[in-house]
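Visitor: The sequence and its predicted three-dimensional model are supplied below.
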Amino acid sequence: MHIFFSGIGGSGIGPLSLIALRMGYDVSGSDKRNSDYIEQLRKNGKVSIVITQSYDSISKIHMQNPIDWFVYSSAVSIEQPNSPEFQFCADHGIMATKRDKLIKHIIDAKQLQLIAVAGSHGKTTTTAMIIWLFKALNIPISYSIGGKISFGDIGTYHPKSTFFVYEADEYDRNFLAFQPYIAAITGTTWDHPDTYPTEHSYIQAFRDFVKQSKYTIVWQSGKEQLDIQINKDTVIIQDDDSHIMLFCLIGEVNRRNAWQAVWVVHIATNISISELIEHVNRFPGVSRRFEQIRPNLYTDYAHTPAKIRGALQVAHEIAGNNVAAVYEGFQNTRQHFMKNDLCHLFDDVKHVYIVPIYLAREDPGLEILSPNTLRTFLNDQTQGNTTPSQLDETLKTQIQQHINSGDLVLGLSAGSSNSLDEWLRRTFELPI
């Protein structure tokens, strides 16, 4: 079977295309730009990828090897509802679906049990920790994760695996397509207002997700927010559980993620909690999750208030009050949604630099919020320590001055090509 992936460079489609490749399917795809996911795919096998999304380009691939299944990302369907690739599939009778249909096909065809990690924050790290534990235990595992890990590919299929570990994104209601064997819910702070216009609709989606799952692992605070029924297949983790202190990982958010990951693998394998804690304490981390670029300079994918608070807590745990932040808001739509939450978000930061918003999946009717405008949403004291900035030599000099003085500088960026994260790496990464 030949599967064509539209949006193959994204964090949802990229891992899935690698899984399909490992399963022996013919894989091709397209995207608007190159990405780390595309480079990883090219290294792992013969994949035909075009950096354009046109009728002609997909036609040429189809002529060389007829396409059986066209899988597209949510971003493609939203940004390009009249995509020429969609038209090509309609003209040639090619099945076109979102990624969830293919994932379900793989799970059903290979009789795998689904471990789904869902929630508003901590999904990627918790998923990575679960994968790390299975690998540490030498238990074959298939998985899809939305971030780069040093101990495996972004996605893989193992023919001897029993479980499929999946970072189940709530965006576009993707996670409701599945009936997990084990569901871990990391948090339920309202997000994605373009999919969930009210907080109630967001919470209700997670309630539905719990109903579709056999086992559920959720924090006490999440259980209260979801108001779910407890039964023998529900594990409620206390927010102040004393076991969290047994983890030697830096950052409260990482210790909490680790404790939930331990519970997931304990239920899946019945291996003792103490052994799992020992293994997860050696977890090496995930790309762009408080990743060090050079001494005193870190980058983090945090782009919601809860994630930003978590990343800043890690920074303060390392450097005390000597923390500077460079903030690149992810999506103008999201900045409008969370602007009131910005007020006290950076209160304990020594200095904040705000660069232009990274634009993606935008509402054209909304005013683009400039760095100067975003600054006005901070409290008066923090505004005095905030500089509207650009990704330029001036910012480079300011960051270098912080580094030289011993401050920890944290870049907050969820964008990809031409983002703050990419600029920091290009500007400051030390030669190997």
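Guide: Yep, that arrived.
Visitor: CA only for contacts and neighbour counts going forward, please
Guide: Fine.
Visitor: if I look at T299, how far off is N321?
Guide: Taking Cα to Cα, to the nearest Å as the measure, T299 falls 18 Å from N321.
Visitor: ditto for S161
Guide: Distance, S161 to N321, by Cα to Cα: 46 Å.
Visitor: D421 too?
Guide: Distance, D421 to N321, by Cα to Cα: 23 Å.
Visitor: same deal with G122?
Guide: 24 Å.
Visitor: more neighbours, the two?
Guide: G122 (23 against 14; other Cα atoms under 10 Å).
Visitor: List the residues that contact that one.
Guide: With contacts taken as Cα atoms under 8 Å, 6 or more residues apart in numbering, G122 has the following neighbours: 186-187, 253, 257, 307.
Visitor: change it to 10 Å
Guide: Contact analysis of G122 by Cα atoms under 10 Å, 6 or more residues apart in numbering lists 128, 185-187, 253-254, 256-257, 289, 302, 306-307, 310.
Visitor: Which ones among the residues you listed map onto helices?
Guide: Using DSSP state H, 128, 253-254, 256-257, 306-307, 310 are the members of the contacts of G122 that sit in helices.
Visitor: ranking these by neighbours, who comes first?
Guide: Within the ones in helices among the contacts of G122, most neighbours by other Cα under 10 Å means A128, with 31 neighbours.
Visitor: another one to put next to it:
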Amino acid sequence: MIDYHLIGIGGAGMSVVAELLQARGYEVSGSDQADSATLTRLRNLGITVFAGHKAEQVPPQATVVISTAVKETNPELAYALKMGMPVIHRSEALALAASGLEFIAVAGAHGKTTTSGMLAAAFSALGADPSFAVGGIVSKFGTGARLGAGPFFIAEADESDGSFLNYAPRVALVTNVEPDHLDHYGSEAAFEAAFDKFVSKITAEGALVVCADDPGAQALGNRAVAAGRRVWAYGLENIVEGGENLKISQLELFENKAKFVVEYGVKQIPVELNVTGAHNVLNATGALAVGLELGLDVGTVAESLAAFSGTGRRFEFKGEISQRRLFDDYAHHPSEVQAALKQARIVAGSGKVVVLFQPHLYSRTLNFQAEFASALELADAVVLADIYGAREEPMGGVTSHLIAEHTEKVSFVGALEAAAKVAADLTHAGDICITMGAGSVTGAGELILKAWQNQFE
């Protein structure tokens, strides 16, 4: 008998939940709009999956698991509601999979996938054998989910729809509180209030970890201290008064690694990462703070962070042809774009940086058009694809041209396939090209590589 049926099982978050539920001994099935590599992988694990949504695919007596993106018009959800079947959110199913373990929830407008992956890799390397649920493939494991034998469960906590409020973590790590998802929250104040509520969900014996260099996270930490919460803070520049503070110093960034020292009281903790970028240094220090809170040996945690080699679609190397290198990045918020392009500058060296950017959501493009343009100024050449609407319907007058109007670096605005050709042509020997965005832009990488290959056959 099927215990859980997941609608949209091919999504990054849903597929993780499916794997974890199966690993805990439940029978799992699910469906997605179209077949994919993810569905193939789930089939190979013995999970029953369907391409396409049909009411008859919903098993009797199953609990149906959905995300916010699943509408009541979906034939499977409509059937489940009609029949009075139990329907729960993906986050509730994840909390069920984590029952009985020390829950570590990583939240923030950006950086949570990488930080969750760092925690999973580091804790595994030091022998803690954690369970984890990360919304991306952790390179070290080739998956975003695993049920380990250890006492810790590490989860990426999604704030986009407020579902992170379904967790009661032992440790909550907040990378930043930078307004996003205003289509859901309606205002910056409501977005920030959700993080205050998230902090209130931390268990009585638990603690909050924040990045003090982010003004929103620092303010969250300050409010938590005032409320009597235990707070850890980390940063290159700032601290949280009344918290346990980890200060980053002696930072050196190289093409494929980073070296720095974490100052904690009188301790000087050397750390070396096998990824670069100041944002990754911050993420790693947050992971180190979690280890300290959980009573792990700080030196061992620091050494174990070297086990992290990246996550899928986070500045992921995709190929090189004739001294032209291609990377793929999930960045879809101005701060993420800026961080990725700062990393690109280090990796490119004396070469140029060409970015093919596909904006994600009409509302986000409208709200942050100038900020996107400012972040994209870090590239040498910008190619803009049409907006990937995802869950949103088109908005009158809202196109990628809104971003283009704020910068002179844009070479093209339009269809993704044509944009890929332009990006390929703009990339020369010694340069790097990045496909960037949370939509279908990752598929443009194959077009770029093929174009480069054709040039030199």
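Guide: Now that the structure is in, tell me what you want to look at. Bear in mind that the values here come from a model prediction, so they are computed numbers and not experimental data.
Visitor: rewinding a little: redo the contacts of G122 of the first structure as CSV? Include distance to I230 of the first structure.
Guide: As requested, those are exported to CSV (distance: Cα to Cα, whole Å):
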residue, distance to I230 of the first structure
A128, 27
I185, 14
T186, 17
G187, 17
V253, 25
N254, 26
R256, 21
N257, 22
R289, 33
A302, 32
A306, 26
K307, 28
G310, 28
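Visitor: tell me which of these is nearest to K214 of the first structure?
Guide: For the contacts of G122 of the first structure, the residue nearest K214 of the first structure by Cα to Cα is I185; the value is 13.1 Å.
Visitor: Aligned to the closest one, what sits in the second structure?
Guide: With TM-score structural alignment as the criterion, the equivalent of I185 of the first structure in the second structure is V174.
Visitor: Verify the contact between its match and A105 for me.
Guide: Yes. Using Cα atoms under 10 Å, V174 of the second structure is in contact with A105, at 8.5 Å.
Visitor: the more surrounded of these two?
Guide: V174 (33 against 26).
Visitor: so who does that one touch?
Guide: Going by Cα under 10 Å, 6+ apart, V174 of the second structure touches 105-112, 115, 157, 195, 198-199, 208-212, 214, 216-218, 220-221, 233, 283, 286.
Visitor: Three-state assignment for the most far-flung residue of the first structure relative to its centre, please.
Guide: Within the first structure, M63 marks the point farthest from the mean C-alpha position, 35.0 Å out by Cα atoms, centre = their mean. Of the three states, M63 of the first structure takes helix under DSSP: H, G, I helix; E, B strand; the rest coil.
Visitor: Are we agreed that L42 of the second structure is in a helix?
Guide: Yes. L42 of the second structure sits within a helix when classified using three-state DSSP.
Visitor: who touches it in this structure?
Guide: So L42 of the second structure contacts 9-10, 15-16, 18-19, 29-30, 48-49 (Cα under 10 Å, 6+ apart).
Visitor: which residues of the stretch 1-150 of the first structure fall in helices?
Guide: Secondary structure of the stretch 1-150 of the first structure (DSSP state H, counting those that start in this stretch): helices at 13-22, 36-44, 55-64, 74-79, 84-92, 99-109, 123-136.
Visitor: Adding distance to N404 of the first structure as columns, could you present these in CSV?
Guide: What follows is these, written out as CSV (distance: least, Cα to Cα, whole Å):
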stretch, distance to N404 of the first structure
helix 13-22, 38
helix 36-44, 30
helix 55-64, 49
helix 74-79, 40
helix 84-92, 50
helix 99-109, 46
helix 123-136, 30
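Visitor: Ok, which of those comes nearest N372 of the first structure?
Guide: Once the helices of the stretch 1-150 of the first structure are compared by Cα to Cα, helix 74-79 is nearest, at 27.6 Å.
Visitor: tell me what that closest one is packed against?
Guide: strand 2-6, strand 95-98 (3 or more Cα pairs under 10 Å, 6 or more residues apart in numbering; DSSP states H and E).
Visitor: Contacts for that helix, please.
Guide: Taking Cα under 10 Å, 6+ apart as the rule, helix 74-79 of the first structure contacts 6-7, 10, 12-13, 31-32, 53, 80-83, 86, 98-99, 171-172, 174, 360-362.
Visitor: For that helix, buried residues please.
Guide: Buried residues in helix 74-79 of the first structure, counted by 16 or more other Cα atoms under 10 Å: 74-76.
Visitor: Closest to I145 of the first structure out of those residues?
Guide: The closest of the buried residues of helix 74-79 of the first structure, once distances to I145 of the first structure are taken by Cα to Cα, is S74, at 16.3 Å.
Visitor: Pull up the gap between the aligned partner of that closest one in the second structure and I88 of the second structure, please.
Guide: Using TM-score structural alignment as the criterion, S74 of the first structure maps onto T68 of the second structure. Distance of T68 of the second structure to I88 of the second structure, given as Cα to Cα: 10 Å.
Visitor: Fine by me, thanks again.
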